[in-house]
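*Asks:* the following comprises the amino acid sequence and a computationally predicted model.
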Amino acid sequence: MARKIGFYGILAYVIYGLFFYWYLFHFADTSLQFEYEGTRADPATFLNGRELMLSEEYSKIRNLLFFLSTPFEWLFYLFVLLLGLGNAFKKWAGQSTKLKFVQSAIYLFWLSLFAFAATAPLSYISYSLSKSYNISTQSFSSWMKDELIDFWINFGMMIIIVGVLYWLINKSRKRWWLYAWLLSVPFTLFMMFLQPVVIDPLYNDFYPLKNKELEAKILELAAKANIPAEHVFEVNMAEKTNSLNAYVNGIGSNSRIVLWDTTLNRLNDDQILFIMAHEMAHYVEKHIYFGIAGYLLLSLVGLYLTARIMEYVIGRWGKVLKIPAVNDIRSLPLFLMILSMLLFISSPLSNFVSRYQESRADKYAIEMTKNTDAAIGTFQELTRAGLSQVNPPLLVKIFRYGHPTMLERISMLEEYEINHKVKENE
């Protein structure tokens, strides 16, 4: 039975991979509709021939890697269960100490280490791809350092999460998912509070914006939006990437508006002010808090479904998967696999909500700045810097895009410009 499940698991993954290869490289049409040709949303008007070719090549390969990576994680956890690696991890943990919590930590370390090793080839391919297309400027040693920081941060958080999770399962087999969710609320808020000041600085250097004249313009913009901002931060990213970005993260007194130095180097002041107005819109319209609420709602549903699915799977295939009970630490790979599947399935919904919020932020920004040339120039430069597709395939948009496509964003700005001119002439 274990061989049969393993065979069908590999077969499903191969068929899935071939489908997306065919879809991305042979079926999906990324050409523009006739009415957009020659507009400022047409990449042929602002990218040269080589940039157009590279953006198509890079996007196709990067999208294929995305669609292969997540199901590969599921396949990894499935084979951890089928091959009985969980039994070996638990045995090694039991031989090391009698303390249950420490045993769980040791089990988790081995599982995390094997997962890190299994997914390392895909991670390296992704890194090499961005390097070969001149998106990444990061050295291998710097990239490996970030990977190891990721490993240890995730491992440290998982020690706490898994320890509490299995303590709750042992206390309440029926309602552990509800208690886990209730505890996840303050934990999520705490981590969002820590993110800007503790976790992010482990990867990059943050400091107040050096260009004080530009900072004064940004703070003036913030004052118009009634945002109590005192500083804008910039982060040193040029040694890692040529991409451009700006974002708002954190909550409460730790919330920050952050600009990448690559953005500062490649965009003019008017373009940067449009980006800042966009980020301020998220604050004004409380998108961060709506995002937290949405995440917590989805996590409640996700934990409930995970609990029900785990009970069903272990009841039916527990012996084959070598899981004696839900409250046994050897059920952890199953828990992680189901949760990952549910996150993937729910991503079209969360991306749809995110695209709506980003669209609202774009409209807010152009209403505040009234500078369509700067706004359109910003999106064109973002496209060039990231070798992004202006009009990505439908499945890519649904599963990957938390922002509207560049076609949608630039077209909205052109429509705004036309309407604005009509109103001026009336």
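*Replies:* Perfect, thanks for sending it.

*Asks:* could you use CA atoms for every contact and neighbour count after this?
*Replies:* Noted.

*Asks:* and Met337, how many neighbours?
*Replies:* When neighbours are defined as other CA atoms under 10 Å, Met337 has 20 of them.

*Asks:* which elements pack onto the longest helix along the chain?
*Replies:* Across the chain, the longest stretch assigned as helix under DSSP state H is helix 332-369. Where contact means 3 or more CA pairs under 8 Å, 6 or more residues apart in numbering; DSSP states H and E, helix 332-369 is packed against helix 49-82, helix 269-284, helix 287-321, helix 394-400, helix 406-425.

*Asks:* could you rerun that using 6 Å?
*Replies:* helix 269-284, helix 394-400 (3 or more CA pairs under 6 Å, 6 or more residues apart in numbering; DSSP states H and E).

*Asks:* out of those, which gets nearest to Asp42?
*Replies:* The minimum distance between Asp42 and the helices and strands packed on helix 332-369 falls on helix 394-400, with 17.8 Å, by CA to CA.

*Asks:* so what secondary structure elements neighbour that closest one?
*Replies:* Helix 394-400 packs on helix 332-369, going by 3+ CA pairs under 6 Å, 6+ apart.

*Asks:* next SSE after the helix it packs on?
*Replies:* helix 372-386 (DSSP states H and E).

*Asks:* show me which residues of that next one are buried.
*Replies:* Within helix 372-386, the residues that count as buried by 16 or more other CA atoms under 10 Å are 372, 374-386.

*Asks:* got another one to weigh against that:
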Amino acid sequence: MTRTTTEAAPGFRGAGWALAALGVATLAVVAFTTPWRVLSAAPAVVPDPARDFTADQIARSEAFDAAVSVPAYLSLGLALVVAGALVSTPLGARLLGRLKGPWWLRALLGVLVLSVAVEILRWPLGMWSETHLRAYGLSTQDWLSWTADRVKNIGIRTTLLAIMVLAVVALARRYRRWWIPAAVGAFTLTVAVSFAYPVLIEPVFNDFTPMPAGQLRDDLLAMAARDGVSVEDVLVADASRRTTALNAYVSGFGATRRIVVYDTLLRAPVDEVELVVAHELGHAKTGDVLYGTIVGGLGAAFGACLLYLVISAGAVRRRTGVASPADPRAVGLIMGLLSLATILSGPAQNLVSRQIEARADAHALDLTGEPAVFVSMQRRLSVTNISDLSPDVIEYVLYASHPTAPQRIAMARSWALLNGMREP
């Protein structure tokens, strides 16, 4: 039977205890698995962009960052305004109250309507950003392929969001303490998506082919074997159809784990390509994707409990005009809370990610013993990708999932001194 009354939600205290337990568990996993100190007793080399990049390269980086930051900040501000309106006003409930049909259809239509409305507002900002990428030579797409990729991205995100929102409404209609199955479901969905992402989502945007037979492929597989990392193959993504940027990554775990290099990266010197792959082997060796998935799953379960507590609060229900999450009109409130949670958790995720990336850098240096090549590789990546060499504090906190290039180069020099080598 559907519950739509405004009485205090049952199990409020239980959800609070579960929230606390999941919070402690998440913090414990993060605290004990994050490499907070990558190099021990290493001489401190101060990051200095001017030491490795010319004045023109630094100026170009600053100009590019200034150009793309405006649409990025506007997009973030728009997301915050929309989410704030959905969680603090009856706007969402009034809009979705006009929808007709069974509850599940109204819930799905609510997700679709609000998602489309937000994406229409964000679309000009995306085009603005794309024009800057083209002006600086980073984008190789025409407007048709850019639109196709963006629509596919929106479709995937909206589908996942619809699954989550529909599950919350359905569980709230079926169970009084719906936070319990919601937390379990959130954890399970996070693990499932992480596992399936390489084989279901990535092929939507890129074609992947095994690296062609040859000396480079043999050397990379031999390096993986020497590192004790099981790698069936190294895949090449046709990234050049949309960008000139250089990159590589590892995704999935278990049977779906894969190391992928952009086809653009293959234009770099062989020793630099090997070092980039050595970095990715570091992620695979330490199980970073698996640990990240576990942390993400715990965070998702934490979020489900928090969602229950927030929606159960009388003040929130009064402001939004939503009596219960079992009401399809609550879709806007749920979407707003999910959006705020994603934005607010970003800085913490970036903090952990930067440490994990630094550990993978150290692993690459341990495996190859080539700090000079590492420095050369970081210069090439930074210049080609027009990386921000000295982001301000806000940008660093909000967007930096990796250490800056000067920080990574300084770490490589510290590694060299720590290992009795000449500072490159």
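*Replies:* Looks like it came in fine. Just so we're clear, the structure is a prediction, and the values are computed from it rather than from any experiment.

*Asks:* what's the average distance of the longest helix of the first structure to the second structure?
*Replies:* With mean CA distance after the TM-score superposition for the first structure, helix 332-369 of the first structure departs from the second structure by a mean of 1.6 Å once superposed.

*Asks:* what range in the second structure does that helix sit on?
*Replies:* Under TM-score structural alignment, the counterpart of helix 332-369 of the first structure in the second structure spans residues 331-368.

*Asks:* so which bits of that stretch are buried?
*Replies:* Neighbour-count burial for stretch 331-368 of the second structure [16+ other CA under 10 Å]: 331-341, 347, 349-368.

*Asks:* what do you get for stretch 315-323 of the first structure?
*Replies:* Applying 16+ other CA under 10 Å to stretch 315-323 of the first structure flags Gly318, Val320, Leu321, Lys322, Ile323 as buried.

*Asks:* and stretch 194-207 of the first structure, by the same measure?
*Replies:* Leu194, Gln195, Pro196, Phe206.

*Asks:* one more: stretch 222-236 of the first structure?
*Replies:* Ala222, Ala229, His231, Val232, Phe233, Glu234, Val235, Asn236.

*Asks:* please state the offset of that stretch from the chain centre?
*Replies:* 24 Å (CA atoms, centre = their mean, to the nearest Å).

*Asks:* read off where that stretch ends up in the second structure.
*Replies:* On the second structure, the counterpart of stretch 222-236 of the first structure by TM-score structural alignment is residues 224-238.

*Asks:* and for stretch 16-30 of the first structure?
*Replies:* By TM-score structural alignment, stretch 16-30 of the first structure lines up with nothing in the second structure.

*Asks:* between the buried residues of stretch 222-236 of the first structure, which sits nearest Met276 of the first structure?
*Replies:* Ala222 (8.6 Å).

*Asks:* strands along the stretch 151-300 of the second structure, start to end?
*Replies:* 208-210, 234-237, 248-251, 258-262 (DSSP state E, counting those that start in this stretch).

*Asks:* distance to Ile163 of the second structure for those - can I get that in JSON lines?
*Replies:* Listed next are the strands of the stretch 151-300 of the second structure as JSON lines, based on distance: least, CA to CA, whole Å:
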{"stretch": "strand 208-210", "distance to Ile163 of the second structure": "28"}
{"stretch": "strand 234-237", "distance to Ile163 of the second structure": "29"}
{"stretch": "strand 248-251", "distance to Ile163 of the second structure": "23"}
{"stretch": "strand 258-262", "distance to Ile163 of the second structure": "27"}
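
*Asks:* between the ones you listed, which one is nearest to Leu133 of the second structure?
*Replies:* It's strand 258-262; of the strands of the stretch 151-300 of the second structure, that one is closest to Leu133 of the second structure (CA to CA) at 17.8 Å.
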